[in-house]
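S.K.: model this:
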Amino acid sequence: MKIYLVGGAVRDALLGLPVTERDWVVVGATPDEMQAKGFRPVGQDFPVFLHPKTQEEYALARTERKSGHGYGGFTFHASPDVSLDDDLVRRDLTINAMAQEEGGQVFDPFNGRMDLKARLLRHVSPAFAEDPLRVLRVARFAARYHWLGFRIADDTLALMRQLADSGELDYLVPERVWKETSRALMERDPQVFFQVLHACGALKVLLPELAALDGVPQPEQHHPEVDTLVHQWLCLQQSSRLNLPLTARYAVLCHDLGKGKTPEEEWPRHIAHEIRSARLAKTVSKRWRVPKDAATLAALVAEYHTHCHRALELKPATVWKLLKTLDVIRRPERLEGFLLACEADARGRTGLENRPYPQVDYLRGAAQAASNIDVAALRQSGIEGPELGEAIEKARIHAISEFKKTWQTPLP
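M.R.: Predicted coordinates:
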């Protein structure tokens, strides 16, 4: 039995990056031998075990054979006679197909270290094209390491195009698409993930609502970048720069989808695109089975982001209507996600990335004022039933009105 550290831990250590998790491959062992040493089996499709102390994953060396469609369409074979090279050749990228034994020697049969130095994301073997999930994985690695100058090898991108055209992407289960997308959204350059999918033809399959924004113009006075898809890339870039949580980043992804449905004769204006965007955001969330908190925020940002941009112009009653729609009294964290997503949208415009956006602080202050009214005093005053609800509403609107009188837009 021999044990090797594999995959991302070896890759990131060679890049000088922090290693956040470690995976191991075991050569020359059987499941019974692993359990005899105290390892706990957890793999459903192939033998994977948890270390009795570290709880890190140890997988028996295995081979795989295409036997169906999609990510799960493989038959796996694990036995003591499967070699380290046999196991590594089935991996996606050369930089992920390295192994390191306990003494420190790195096994690199596919020149992963050379590709690390060349900043190249390159497939290990033609078998890459058998697994549609690898299109998303490579796009995610491109987003993760973009800041280091990594690019996708031309022949690997060609295989990704082949997968996108083959119909295999249609067999990916929604949960896997969302898992890869959500991880990509949290990378340093999330826009690169979607740019890569667009470049290989996968975006029109997986997220046609976003692909439809390509070439759709916007008014130049508000959007110097003009092209709506370029604006989307800039917004996603800002979502990382502003360190948005996942729910808000997903909302940024969906906020302008409705502009792809604007009739060409109305370009570059996009009247009522907010309603269309909210509807499409719900469609995408349903397709990918997006968690409820992210799906809800995405629909709200899509429908009301222009309200946020115009917040300083809105009447106190309209401001409260917006805050009430966001359910700020019970869910103040939703307001924060909403505001951050809207700020990313406002800053996702060429040359306007650093322009002041006081709307965020204004709406925070208005929400605080509305939350601070003395509801107990209103109840003790003898008002009951619907009249009490109306009195609370009026008190909140009045509090926002008083706050607005004292509000001063910060100097740039």
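S.K.: drop to CA atoms for contacts and neighbour counts, all remaining ones
M.R.: Noted.
S.K.: which of the residues in stretch 217-225 are buried?
M.R.: Neighbour counts over stretch 217-225 (16 or more other C-alpha atoms under 10 Å) mark 217, 218, 223, 225 as buried.
S.K.: Name the nearest residue to residue 29, ignoring sequence neighbours.
M.R.: Once flanking residues are discounted, residue 29 sits nearest to residue 80: 5.0 Å by C-alpha to C-alpha, 6 or more residues apart in numbering.
S.K.: so what's the one you found up against?
M.R.: Residue 80 sits next to 27, 28, 29, 30, 61 when contact means C-alpha atoms under 8 Å, 6 or more residues apart in numbering.
S.K.: Can you select the buried ones from those residues in PyMOL?
M.R.: Buried residues among the contacts of residue 80 (16+ other C-alpha under 10 Å), as a PyMOL selection:
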select buried, resi 27+28+29+30+61
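S.K.: now for the contacts of residue 80, which pair is the farthest apart?
M.R.: 30 and 61 (9.9 Å; C-alpha to C-alpha).
S.K.: Among the buried residues of stretch 217-225, find me the one that's closest to residue 91.
M.R.: residue 225 (39.3 Å).
S.K.: quick one: the closest one is in a strand?
M.R.: No. Residue 225 is assigned coil when assessed by DSSP: H, G, I helix; E, B strand; the rest coil, not a strand.
S.K.: Leaving out the residues flanking it, which one is nearest to it?
M.R.: In space, residue 225 is closest to residue 350, 5.4 Å off (C-alpha to C-alpha, 6+ apart).
S.K.: Just send the buried residues of stretch 217-225 back as CSV, with distance to residue 46 too.
M.R.: Formatted as CSV, the buried residues of stretch 217-225 follow (distance: C-alpha to C-alpha, whole Å):
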residue, distance to residue 46
217, 50
218, 51
223, 51
225, 49
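S.K.: Now do residue 90: how many residues are near it, please.
M.R.: Other residues near residue 90 come to 19 when the count uses other C-alpha atoms under 10 Å.
S.K.: So it: helix, strand or coil?
M.R.: Applying three-state DSSP: residue 90 is coil.
S.K.: Next, the structure of the following sequence, for comparison with the previous one:
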Amino acid sequence: MQTYLVGGAVRDKLLGLAPGDRDWVVVGATPDDMLARGFRPVGRDFPVFLHPQTGEEYALARTERKSGRGYRGFVVDADPSVTLEQDLQRRDFTINAIAQDEHGELVDPHGGARDIERRVLRHVGPAFVEDPLRVLRAARFMARFAPLGFVVADETLALMRRIAASGELDALVPERVWQELRKALASKQPSAFLATLRASAALAAVLPEVDALYGVPQRADFHPEIDTGIHQQLVSDMAAGLAPGDDRVGFAALVHDLGKALTPKEALPRHIGHENAGIAPIRALCERLKVPAEHRELAVIACREHLNVPRLPELRDATVYALFARCDALRKPERIAQLALVCEADQRGRLGNADADYPQGRELRRLLDATLSVNAKDLAQQGLPGPQIGEALRKARIAAIAAARDRP
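M.R.: Purely as a prediction, here's the structure:
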């Protein structure tokens, strides 16, 4: 029985990145051997165990054979005779197919360390095409590693196109698609996720609402990049920089302009009403991918309000209060901070505008603080009857907004 550190822990160490979770592969053992050593079984589809002290995952070395459609259509063999090299052969990319033994020596049969040096994301072998999820994993890895200079190998991109053309992407369950998208949005360069999927002809299958934005023109005086799809990539990257790791802000930024794909051709490059037109495709996308409610709600808010926030100095005090009320910000004030970040990403996600100041975001948060400083308990002490308290509270909060605007 031999144990090796594998996968991301080895890869990230070679890249000089902070270590994350450590995964291990065990060669020459049976499930009974693991149980006898106190390991706890957790794997459903193949034998995975948790270490009794560290809680780290230990998987028995295994091979996989394609038996059906989709990423679940595999027969797993975790016999003790399976070698480390056979286990590494089934992995997706060479940079993930590196193992390290107890002495720190690397086992690297597919040249993963060399590809790390060359900054290339390359598939391990022809079995890559058997798992459609690997197209999304490639795109997600690019969202993380493109800032380090990584590119997808031409031959890997060709296999990704082959998978997309096969229709196998339709077999992916929504939860797995969302999981990969969520991780990509929490990475440093989400635009690389979109660009990689588009280059492999997979974006139309996975996120057709986003794919439809490419080639849609915008007014050059507001959007020097013109193409809405390129604007979307800039916005996603800006959101990742403004709110690192926040996939709720990232998702709202991703879908804030979906309505532009629905603009009649005769109206282009203007997009009158796109903020309302985008709500239906957002809800459809969220329903299809089973997006969590908090992500969906912020996305709808950002789509609906992203033209109002930049105009904040022009809005009347009552209109500002109405915006807060529509966002349910009096109960969930964090939404306004998130909305401000999405709107800032939208404004700065344009060619030549990356370093622009965005005072509207700061002002929006300040006005919300003023609004929240007024509460119903203070009015109740004035002896107002119940039905009048609501209207008095609304007026008092509007007055607080007005007073805050008068202060420097």
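S.K.: Overlap in contacts, residue 30 and residue 61 of structure 1.
M.R.: With C-alpha under 8 Å, 6+ apart, residue 30 of structure 1 and residue 61 have common neighbours 79, 80.
S.K.: Contacts only, for the closest residue to residue 299 of structure 1 other than its chain neighbours.
M.R.: Excluding the flanking residues, the one nearest residue 299 of structure 1 by C-alpha to C-alpha, 6+ apart is residue 278, at 4.6 Å. Applying C-alpha under 8 Å, 6+ apart, we find residue 278 of structure 1 in contact with 254, 255, 258, 298, 299, 300, 301, 302, 303.
S.K.: got it, and residue 4 of structure 2?
M.R.: Contacts of residue 4 of structure 2 (C-alpha under 8 Å, 6+ apart): 24, 25, 26, 99, 100, 101, 102.
S.K.: Would you mind checking the residues you listed for buried ones?
M.R.: Buried among these (16+ other C-alpha under 10 Å): 24, 25, 26, 99, 100.
S.K.: what range in structure 2 does whichever helix or strand residue 404 of structure 1 is part of sit on?
M.R.: Using DSSP states H and E, residue 404 of structure 1 maps to helix 385-406. Aligned by TM-score structural alignment, helix 385-406 of structure 1 corresponds to residues 386-407 of structure 2.
S.K.: Pull out the buried residues from that stretch.
M.R.: Buried residues in stretch 386-407 of structure 2, counted by 16+ other C-alpha under 10 Å: 389, 393, 394, 396, 397, 398, 399, 400, 401, 402, 404.
S.K.: State the distance from the closest residue to residue 227 of structure 2 other than its chain neighbours to residue 57 of structure 2.
M.R.: In this structure, residue 227 of structure 2 finds its nearest non-sequential neighbour in residue 217, 4.9 Å apart by C-alpha to C-alpha, 6+ apart. Applying C-alpha to C-alpha, to the nearest Å, the value for residue 217 of structure 2 to residue 57 of structure 2 is 49 Å.
S.K.: Please state the offset of the helix holding residue 404 of structure 1 from the chain centre?
M.R.: Counting by C-alpha atoms, centre = their mean, to the nearest Å, helix 385-406 of structure 1 is centred 38 Å from the centre of its parent chain.
S.K.: which strands and helices sit next to that helix?
M.R.: Applying 3 or more C-alpha pairs under 8 Å, 6 or more residues apart in numbering; DSSP states H and E, one finds that helix 385-406 of structure 1 contacts helix 316-325, helix 359-371, helix 375-380.
S.K.: The ones you listed: which one's closest to residue 19 of structure 1?
M.R.: Ranking these by proximity to residue 19 of structure 1 (C-alpha to C-alpha) places helix 359-371 first, at 36.1 Å.
S.K.: which stretches of the stretch 101-250 of structure 2 form strands?
M.R.: Residue ranges of the strands in the stretch 101-250 of structure 2, as given by DSSP state E, counting those that start in this stretch, are 106-107, 120-121, 151-152.
S.K.: which of these sits most buried?
M.R.: Neighbour counts (mean count of other C-alpha atoms under 10 Å) averaged over each of the strands of the stretch 101-250 of structure 2 peak at strand 120-121, with a mean of 24.
S.K.: What is it packed up against?
M.R.: By 3+ C-alpha pairs under 8 Å, 6+ apart, strand 120-121 of structure 2 packs against strand 151-152.
S.K.: Mean per-residue distance, the strand it packs on versus structure 1.
M.R.: Its aligned residues in structure 1 lie a mean 0.4 Å from strand 151-152 of structure 2 after superposition (mean C-alpha distance after the TM-score superposition for structure 1).
S.K.: And that strand, what does it pack against?
M.R.: strand 120-121, helix 133-145.
S.K.: Swap in 10 Å and give it another go.
M.R.: strand 120-121, helix 133-145, helix 190-199 (3 or more C-alpha pairs under 10 Å, 6 or more residues apart in numbering; DSSP states H and E).
S.K.: burial count for the aligned residue in structure 1 for residue 226 of structure 2?
M.R.: Here residue 226 of structure 2 is matched to residue 226 in structure 1, going by TM-score structural alignment. The number of residues packed near residue 226 of structure 1 is 19, by other C-alpha under 10 Å.
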